[in-house]
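1. The following block contains a protein sequence and its predicted model.
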Amino acid sequence: MGKQAELADFRSRWTGHVPEIQDIRARYAVLVPLVERTEGLSLLYEVRSEQLGRQPGEVCFPGGKMEAGETPVDCALRETWEELAIPPQAVEVVAELDLVTHQGGFVLHPILGVVDPGAPIVPSPAEVKETFTVPVDWLLEHPPAVYTYDLLPQVGEDFPYERIGFPQGYRWRGGKVTVPVYDWPGHPIWGLTGRITRRLLEDMG
């Protein structure tokens, strides 16, 4: 017989624990960059390089996977420096925005920041095809079309329904994903980037 469980074991394991979201395999952070332009306050977006293996050519914010020991702000600023050569000291961090959880098993931390309008923007060709800005006023005046799709559970035939007391099967709960699409000419803004943009501008108009 193995070691008997004791209350002290639970106290040792869980006291001081910082709650996380279960089953999350990775964390990412992006900078949501506001920058002043002649056309007014704007959001800065990237187009991912066609050379990338994942999501080539898609519109996104600068960012990437958090490294061990990094805070979301540290990651967003580091990735912005690596991708666009905007130095961390040229970014005023305003706030950490609402987290985005993804059915793929990761959490995304959006960081709202104001970029010094005089800061250089030099895209790294290996990661960024180009950048563009969209006036905030345009985004407010042109709300996104919003689409949804269902996430349907696909349970294997070997699942032991009888053992758990549901011999006729169980009514598994599915889910829905919301996909906002902003029709910015030449570069539609959609997906997670669209969701972050939409949430950022809620109640701003």
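-> Cool, the structure landed. Keep in mind that this is a model prediction, so the values were computed, not measured. Numbers count the residues shown, from 1 in each chain.
2. drop to CA atoms for contacts and neighbour counts, all remaining ones
-> OK.
3. What strand or helix carries the most centrally placed residue in the chain?
-> Among the residues of the chain, the one closest to the centroid is Leu108, at 3.4 Å (CA atoms, centre = their mean). Following DSSP states H and E, one finds Leu108 within strand 106-115.
4. Report all helices and strands that that strand contacts.
-> Using 3 or more CA pairs under 8 Å, 6 or more residues apart in numbering; DSSP states H and E, the elements in contact with strand 106-115 are strand 26-37, helix 72-84, strand 91-96, strand 100-102.
5. Identify the residues contacting it?
-> For strand 106-115, contacts defined as CA atoms under 8 Å, 6 or more residues apart in numbering pick out 24-35, 72-73, 76, 90-102, 196.
6. for stretch 19-30, same thing?
-> Against stretch 19-30 from outside (CA under 8 Å, 6+ apart): 61-66, 72-73, 75-76, 79, 105-111.
7. ok, back up a step: how about TSV for the helices and strands packed on strand 106-115, with distance to Gly118 added?
-> Putting those into TSV (distance: least, CA to CA, whole Å) gives the following:
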stretch	distance to Gly118
strand 26-37	10
helix 72-84	14
strand 91-96	11
strand 100-102	31
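8. To Pro143, which of these lies closest?
-> The minimum distance between Pro143 and these falls on strand 26-37, with 18.0 Å, by CA to CA.
9. another one to put next to it:
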Amino acid sequence: MSQNPLSPRSRRVIVTPVFDPLVQPVLPVQPLRPLRSDSIQLDFIQSAFLRPFPWQVEPLFRLSFEADPLQNQDAIPAAVFFPLVQRPSGLHVLFTRRASHLYDHAGQICFPGGRIEATDSDEIAAALRETREEIGVSPEFIQLIGKQPDYLTSSRFIMKPVVGLIRPGFQLAPDVSEVAEVFEVPLSVLMDPGMHRLHRAQLPDGGERLYFSITWKSYFIWGATAALIRNFYRFLSAAQDQ
């Protein structure tokens, strides 16, 4: 999400979250089976995107994954790159931790990505551009695999996830004005539904918000990013049943 440090947007006051996601109560959820080890291998994931099969998005967030664009025309289109990295121990997923001074989602853990600009031909072009700008990985090192369902966030972004593999030989060059840290989490951890925690937060207006979280080492992944991870689990779980 490139931004000029002198632009009006960069001078806006940072919005303070209305609740602390780390301390909200955890709700019971129906246990789900872990994926087979072969279902989190690159060849299986690639084949899953190539063949149509019936599957359902995460039911707790169905309204966010199936939001009607006509009823949400104020939402901002954004592309995110769901980056897989092949390591000797298996596939990993690359994340960034956003700089604490940013206006949108400061300090949060997320995928590379940002708003789809007028110069972007589509969400794939936007995801590739944002990945280059944020972490310095050029498109020549990225092998596209497929797309996941759009997701309407509570902050009124329509996230369009693009899944791909970052090929060996890439070098990271994070934009320190946007990215505080780049790190990887094993896909086996993220695709273990036992790692997914469901929280309920009470909002100042009397409403409530449900969200998933995944904790790994010192990293707390939550909100829209965790929802996309949970939905990817749903996708692969359905694929292994075919």
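-> Yep, that arrived. Being a predicted model, the structure only gives us computed values, none of them experimental.
10. TM-score of the superposition?
-> The TM-score (TM-score structural alignment, normalised by the length of the first structure) is 0.73; 167 aligned residues with a CA RMSD of 2.3 Å.
11. before we move on, the earlier item: map the residue nearest to the centre of the first structure across to the second structure for me.
-> Alignment note (TM-score structural alignment): Leu108 of the first structure maps to Met159 of the second structure.
12. Same question for Glu50 of the first structure.
-> Using TM-score structural alignment, Glu50 of the first structure pairs with Ser100 in the second structure.
13. how deep is that match tucked in, by neighbour count?
-> Using other CA atoms under 10 Å, Ser100 of the second structure has 16 other residues around it.
14. Surely it is in contact with Gly107?
-> Yes - under the criterion of CA atoms under 8 Å, Ser100 of the second structure makes contact with Gly107 at 4.5 Å.
15. Are there residues contacting both of these two? Which ones?
-> Any residue near both Ser100 of the second structure and Gly107 by CA under 8 Å, 6+ apart counts here, and that gives Ala180.
16. And Ser138 of the second structure, what's its match in the first structure?
-> In the first structure, Ser138 of the second structure lands on Pro87 (TM-score structural alignment).
17. Could you tell me how many residues sit around the nearest residue to that match once chain neighbours are set aside?
-> Excluding its sequence neighbours, the residue lying closest to Pro87 of the first structure (CA to CA, 6 or more residues apart in numbering) is Trp81, at 5.4 Å. Counted with other CA under 10 Å, the neighbours of Trp81 of the first structure add up to 20.
18. Same question for the one 5 residues further on.
-> Counted with other CA under 10 Å, the neighbours of Ile86 of the first structure add up to 21.
19. go on, Leu43 of the first structure?
-> Per other CA under 10 Å, the neighbour tally for Leu43 of the first structure reads 22.
20. Same check on Gln108 of the second structure?
-> Neighbours of Gln108 of the second structure (other CA under 10 Å): 20.
21. List the contacts of it.
-> Here Gln108 of the second structure is in contact with Arg97, Arg98, Ile221 (CA under 8 Å, 6+ apart).
22. go with 10 Å
-> Counting by CA atoms under 10 Å, 6 or more residues apart in numbering, Gln108 of the second structure makes contact with 96-100, 102, 180, 219-223, 225.
23. try Thr148 of the first structure
-> Counting by CA under 10 Å, 6+ apart, Thr148 of the first structure touches Lys176, Val177, Thr178, Val179, Pro180.
24. mind checking the SS state of the third one?
-> Counting by DSSP: H, G, I helix; E, B strand; the rest coil, the backbone at Thr178 of the first structure sits in strand.
25. can you tell me which residue in the second structure aligns to it?
-> Checking TM-score structural alignment: Thr178 of the first structure goes with Leu210.
26. Its match against Thr153, yeah?
-> No - judged on CA atoms under 10 Å, Leu210 of the second structure makes no contact with Thr153 at a distance of 11.8 Å.
27. Please enumerate the shared neighbours of those two.
-> Gly223.
28. Which parts of the second structure are helices?
-> Remark: helices assigned in the second structure by DSSP state H are 42-50, 62-65, 123-135, 187-190, 223-240.
29. Can you check which of those gets nearest to Val176 of the second structure?
-> Val176 of the second structure lies closest, by CA to CA, to one member of the helices of the second structure: helix 123-135, at 8.3 Å.
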